[in-house]
Structures are given as structure tokens and as C-alpha cells.
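Engineer: All I have is the shape, not the residue letters:
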């Protein structure tokens, strides 16, 4: 009885305030940083699922103009640096889901695939 009275007195002196509300953010804030994308990646081509993607990418035909040179890894464990991607079989198994567009103006960044592992990575501009 005395313990209940003490707890009620403490709550009266210092009431528990609710936590401030945090707005829900559905999309990444700011621009997409292509140098931070590595690991398993799924490339989405369905325009109806574009809203569920992390960013938009353009497959650059020329290596000189690409923002990221991507090396396709066969094992997900070796895709541990920028430019080393393991292409996932579905969006549920991927770390990043990127929408592939054919319009360069709508893309956040551009990529080009390379067969040489040492060339993979982000191009500094």
C-alpha cells in the first residue's frame, strides 16, 4: 500500500510525457548516392513498381560517361565494395531495388558493366 502511494506521488510530480511524433518518410531523403550502393541488387523493369524502388538507374552504352562501373559478382559475400553487385533473383532477396529506365534525364545515376574486377567502382567527378 505504501509502495503504491509512493509510485502515485512520483507520477504526479513527474508525469510520463508521450514521445514526439516522427513523420513517416517513404522515400530516401536527398539524392541517391551511387557510391554507397553495393551488395545484392535487383534491377526492376516494371514501371508499375517504380515507387517501391530505392532509385532510378540508366544503363549507359559508353563506359566513359557512366557514374559507376559495375562488376557482376557470382557470390553475394564478395559484393562488399562500391561497384561490386550481386544481381538478386527477386526484389525480396535484394539489399537495393533499382528501377531501370531508358531515359537518361529521369535517372539518378548511370551504370556500365565491366568484365574486369579492378575497374569496378565509383567514378569521382
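Structural biologist: On my side now, so go ahead. Remember, it's a predicted structure, so these values are computed and weren't measured experimentally.

Engineer: Could you use CA atoms for every contact and neighbour count after this?
Structural biologist: Will do.

Engineer: how about the strands in the chain?
Structural biologist: Listed in chain order, the strands of the chain (DSSP state E) span 39-44, 55-59, 68-72, 84-87, 96-101, 109-113, 121-122.

Engineer: for comparison:
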């Protein structure tokens, strides 16, 4: 008798709503704003971890073609505006993890390292 009542209850119950899985939004290439990246940054080179990175960056040898001029700070507290980066020892301690590519076409933006702190920042 119990199985009959359970079957009837299941037969007349409304169908459960389809469950949706939240998929993180992935920004299209070129939509990253390098001017908002500052603080501690970890540069990832392992291609297997590329999907866990904020963006893909190319290290430009020439300053003229870079989107962002970066100065390496020794202390994270001084890396408080665009272009001032403090290298993180691993990705868990970093504010941003960026994948470094050797192909300029696959990069979201490019950077160039400078030795002068006042030159760091976005290029307009």
C-alpha cells in the first residue's frame, strides 16, 4: 500500500525545475583592462594552468608596442597603482595570476618592464 501511495504522489507531483550550472563568464580576448592590474602578480608559465589565470600576457621587448609599462616593486605595499607590480612567490598569495605566452597573437595585452618607477603605468 505504501508503494502505491508513493507512486501516486510521484505521478501527480509537478516536475522539478531544470537545474542550471553556473558557468563563470569568460571575457573575450582583448577586453582585459591592464590599467586595473596592480599589487602582487604571479606570472604562470605552465600551459596546464592557463585556464586558472586572469589573463594572458606577452612580455614585449620594445616599450613602444606594450600596453602597460611595469615596474617591479620589492614590497607589495608600494604596488598601489597601475604598472606597479610586486612578484608573488606563488599563485595563492597573488592578487592576479597571469599566463605568460611567447606568441603575441594569443595575448590579451602586452607589458614591458622598466627600471624607472615614474615611467610605469598605462599607455594612452
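Structural biologist: Happy to help now that I have it. Note that the coordinates shown come from a computational prediction; the quantities given were computed from them, not determined experimentally.

Engineer: Minimum distance to residue 13 of the first structure: which of the strands of the first structure has it?
Structural biologist: strand 96-101 (48.7 Å; CA to CA).

Engineer: Return the mean post-superposition distance for the closest one against the second structure.
Structural biologist: Taken over the aligned residues, the distance from strand 96-101 of the first structure to the second structure averages 0.2 Å (mean CA distance after the TM-score superposition for the first structure).

Engineer: mind checking how far stretch 93-110 of the second structure is from the chain centre?
Structural biologist: Averaging C-alpha positions (CA atoms, centre = their mean, to the nearest Å) puts stretch 93-110 of the second structure 8 Å from its chain's average.

Engineer: quick one, what contacts the residue lying closest to residue 76 of the first structure once chain neighbours are set aside?
Structural biologist: Distance criterion CA to CA, 6 or more residues apart in numbering; nearest residue to residue 76 of the first structure, sequence neighbours excluded, is residue 86 at 5.4 Å. The neighbourhood of residue 86 of the first structure, defined by CA atoms under 8 Å, 6 or more residues apart in numbering, consists of 39-41, 72-76, 79.

Engineer: picking up where we left off before, make JSON lines out of the strands of the first structure and add distance to residue 13 of the first structure.
Structural biologist: Shown next, in JSON lines, are these (distance: least, CA to CA, whole Å):
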{"stretch": "strand 39-44", "distance to residue 13 of the first structure": "52"}
{"stretch": "strand 55-59", "distance to residue 13 of the first structure": "50"}
{"stretch": "strand 68-72", "distance to residue 13 of the first structure": "58"}
{"stretch": "strand 84-87", "distance to residue 13 of the first structure": "56"}
{"stretch": "strand 96-101", "distance to residue 13 of the first structure": "49"}
{"stretch": "strand 109-113", "distance to residue 13 of the first structure": "56"}
{"stretch": "strand 121-122", "distance to residue 13 of the first structure": "57"}
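
Engineer: Any idea which of those strands gets closest to residue 33 of the first structure?
Structural biologist: Proximity to residue 33 of the first structure (CA to CA) singles out strand 109-113 among those, at 8.5 Å.

Engineer: and that closest one with strand 55-59, angle?
Structural biologist: Per axes from the mean of the first three to the mean of the last three CA atoms, to 10 degrees, the angle that strand 109-113 of the first structure makes with strand 55-59 is 50 degrees.

Engineer: what's the mean distance for strand 109-113 of the first structure versus the second structure?
Structural biologist: Mean for strand 109-113 of the first structure is 0.3 Å (mean CA distance after the TM-score superposition for the first structure).
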